[in-house]
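*Asks:* Coordinates only, no sequence provided:
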């Protein structure tokens, strides 16, 4: 994130389908304790105005969003200059909100609870993957993986083939145009879900990966077990992903990758950050 924003609190960050880094900033935010670990920035008032900082290959652009009523945990960019926010604080039927180019909210809808990943592609598709606290209690989240159009209408939800375990928690996720890839607990199959409704499941040699990059028949999976820095390069066949080689991923300065917060998989690229939301790294196939 550019240094001129160092004093600002980051509510949420991601890398979008165009490879741009996004940071949502609230000038009037404060750090508050969290039962899930580190304190999180939260706006002092609601609704509030937020600043979206966009880094596109070093070109910085600001975009103001007005009257935000969510404590935002996820965001992404949509085609035609729109953005989607997801979080807490609004009513259950408004926990996802779409903003247009003028920075005003145009649509709100219920996107389910316990969202582990929210990612959009360049073709008006929004994918949401969930973890167990939502899967077992929320009708929307129960499928574990849901696809929406960019107007917030549900278009598809995952139903596993007979004999395959349902999704409990999605551990690793990747979205490219017209396809999403997920690896999920409890059995960690590799799920390929296409926007035409076709799905395919493959066995993988990696248990509990944290992220993945996919390009044609190649897949690179990060982590697994208790090895957060382990890269597994695999070749996909019709029914499984076969391990080709392994390596250890380090930061650009050679330091070990000890912890990775919410990797973002975009096709052949895997975007990573450490404990700070202010800097993204990229690796891939």
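*Replies:* It's in. From a predicted model like this one, the values you see are computed outputs, not experimental measurements.
*Asks:* CA atoms for contacts and neighbours, from now on please.
*Replies:* OK.
*Asks:* Please, which helix or strand holds residue 261?
*Replies:* If you go by DSSP states H and E, residue 261 is not part of any helix or strand.
*Asks:* which SS class is residue 133?
*Replies:* Following DSSP: H, G, I helix; E, B strand; the rest coil, the label given to residue 133 is helix.
*Asks:* got a list of what residue 274 touches?
*Replies:* 257, 259, 260, 261 (Cα atoms under 8 Å, 6 or more residues apart in numbering).
*Asks:* my read is the second one is in a strand, agree?
*Replies:* No - secondary structure of residue 259, determined by three-state DSSP: coil, with no strand assignment.
*Asks:* what's the burial count for it?
*Replies:* 14 (other Cα atoms under 10 Å).
*Asks:* distance of it from residue 24?
*Replies:* Separation of residue 259 from residue 24 (Cα to Cα, to the nearest Å) stands at 22 Å.
*Asks:* for residue 113, same thing?
*Replies:* 21 Å.
*Asks:* More neighbours: the two, which one.
*Replies:* Legend: neighbour count by other Cα under 10 Å for residue 113 and residue 24, higher for residue 24 (26 against 23).
*Asks:* for comparison:
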């Protein structure tokens, strides 16, 4: 880890097979792991989803029965204010978006409107999801799910960089070809 001055401050082991990683505005690190991490030997990875502070101390990991399944593969991550959202799919059907309130509130999970988003952003009850096959999908949170508002194909020059899509406070940033793109939820 690097400090505010850009110099190395400390080293941390974050786990194995990290598929999605995001930091929040308080410097906490949130990760969603792949199956090799979940079934591996690092304790942070085994829960599938994990939050830690800058010193490497666990601030959140899902308790037994807290999620609608056991995470098998992390997909993407985003922040909204102090909350963090982690997209993942379990060893059963479906894929989910879990919201974690780091101030101690309960986590909540909703089914995802796309199976495997490359990235997403959430702002209030609105969200935008980036699917590498079908493009962008805007949705509104309604009860325990999402109502699709509209879809748009990407139609951008170059290939979508599936490793560089980030959601912050309702804005999705992603890279395609030689450019970065910004889309609001």
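*Replies:* That came through, no problem. None of these values were measured; they are calculated from a predicted model.
*Asks:* related to what we said a few turns ago, and the contacts of residue 274 of the first structure as JSON lines, adding distance to residue 56 of the first structure?
*Replies:* Output for the contacts of residue 274 of the first structure, formatted as JSON lines (distance: Cα to Cα, whole Å):
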{"residue": "257", "distance to residue 56 of the first structure": "25"}
{"residue": "259", "distance to residue 56 of the first structure": "26"}
{"residue": "260", "distance to residue 56 of the first structure": "23"}
{"residue": "261", "distance to residue 56 of the first structure": "21"}
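*Asks:* For ChimeraX, write the select line for the buried members of those residues.
*Replies:* To isolate the buried subset of those in ChimeraX, counting by 16 or more other Cα atoms under 10 Å, use the following:
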select :257,260
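*Asks:* Between the contacts of residue 274 of the first structure, which sits nearest residue 96 of the first structure?
*Replies:* residue 261 (21.9 Å; Cα to Cα).
*Asks:* what's near enough to touch residue 218 of the first structure?
*Replies:* Shown in contact with residue 218 of the first structure (Cα under 8 Å, 6+ apart): 233, 234, 235, 236, 285.
*Asks:* now residue 129 of the second structure: how far from residue 87 of the second structure?
*Replies:* 11 Å.
*Asks:* Mutual contacts of these two, please.
*Replies:* Common neighbours of residue 129 of the second structure and residue 87 (Cα under 8 Å, 6+ apart) are residue 117.
*Asks:* Who has more neighbours out of the two?
*Replies:* residue 87 (29 against 25).
*Asks:* before we move on, back to that, tell me which of the contacts of residue 274 of the first structure is nearest to residue 170 of the first structure?
*Replies:* Residue 170 of the first structure lies nearest to residue 261 out of those, by Cα to Cα, at 14.6 Å.
*Asks:* which residue in the second structure lines up with that closest one?
*Replies:* Superposed on the second structure with TM-score structural alignment, residue 261 of the first structure falls opposite residue 162.
*Asks:* Surely residue 74 of the second structure and residue 48 touch.
*Replies:* Yes - judged on Cα atoms under 8 Å, residue 74 of the second structure makes contact with residue 48 at a distance of 7.2 Å.
*Asks:* Which neighbours do these two have in common?
*Replies:* With Cα under 8 Å, 6+ apart, residue 74 of the second structure and residue 48 have common neighbours 32, 33, 34.
*Asks:* what's the spacing between residue 261 of the first structure and residue 244 of the first structure?
*Replies:* Taking Cα to Cα, one finds residue 261 of the first structure at 26 Å from residue 244 of the first structure.
*Asks:* my bad, should have said residue 238 of the first structure
*Replies:* Computed as Cα to Cα, the residue 238 of the first structure to residue 244 of the first structure distance reads 16 Å.
*Asks:* Quick check: helices, which of the contacts of residue 218 of the first structure are part of them?
*Replies:* Counting by DSSP state H, no part of the contacts of residue 218 of the first structure is found in helices.
*Asks:* Which members of these are classed as buried?
*Replies:* Among the contacts of residue 218 of the first structure, those scoring as buried are 233, 234, 235, 236 (criterion: 16+ other Cα under 10 Å).
*Asks:* Any chance of CSV for those residues, columns distance to residue 49 of the first structure?
*Replies:* As requested, those are exported to CSV (distance: Cα to Cα, whole Å):
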residue, distance to residue 49 of the first structure
233, 43
234, 45
235, 46
236, 46
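*Asks:* Mind picking the two most distant members of those?
*Replies:* Top of the distance list for those (Cα to Cα): 233 and 236, 10.0 Å.
*Asks:* Can you check which residues contact both of those two?
*Replies:* By Cα under 8 Å, 6+ apart, residue 233 of the first structure and residue 236 have these common neighbours: 218, 219.
*Asks:* Strands of the stretch 151-285 of the first structure, residue ranges please.
*Replies:* 154-157, 169-176, 179-185, 190-194, 199-202, 209-215, 218-223, 230-236, 241-248, 264-266, 269-272, 281-284 (DSSP state E, counting those that start in this stretch).
*Asks:* how much space is there between residue 66 of the second structure and residue 47 of the second structure?
*Replies:* Relative to residue 47 of the second structure, residue 66 of the second structure is positioned 11 Å away (Cα to Cα).
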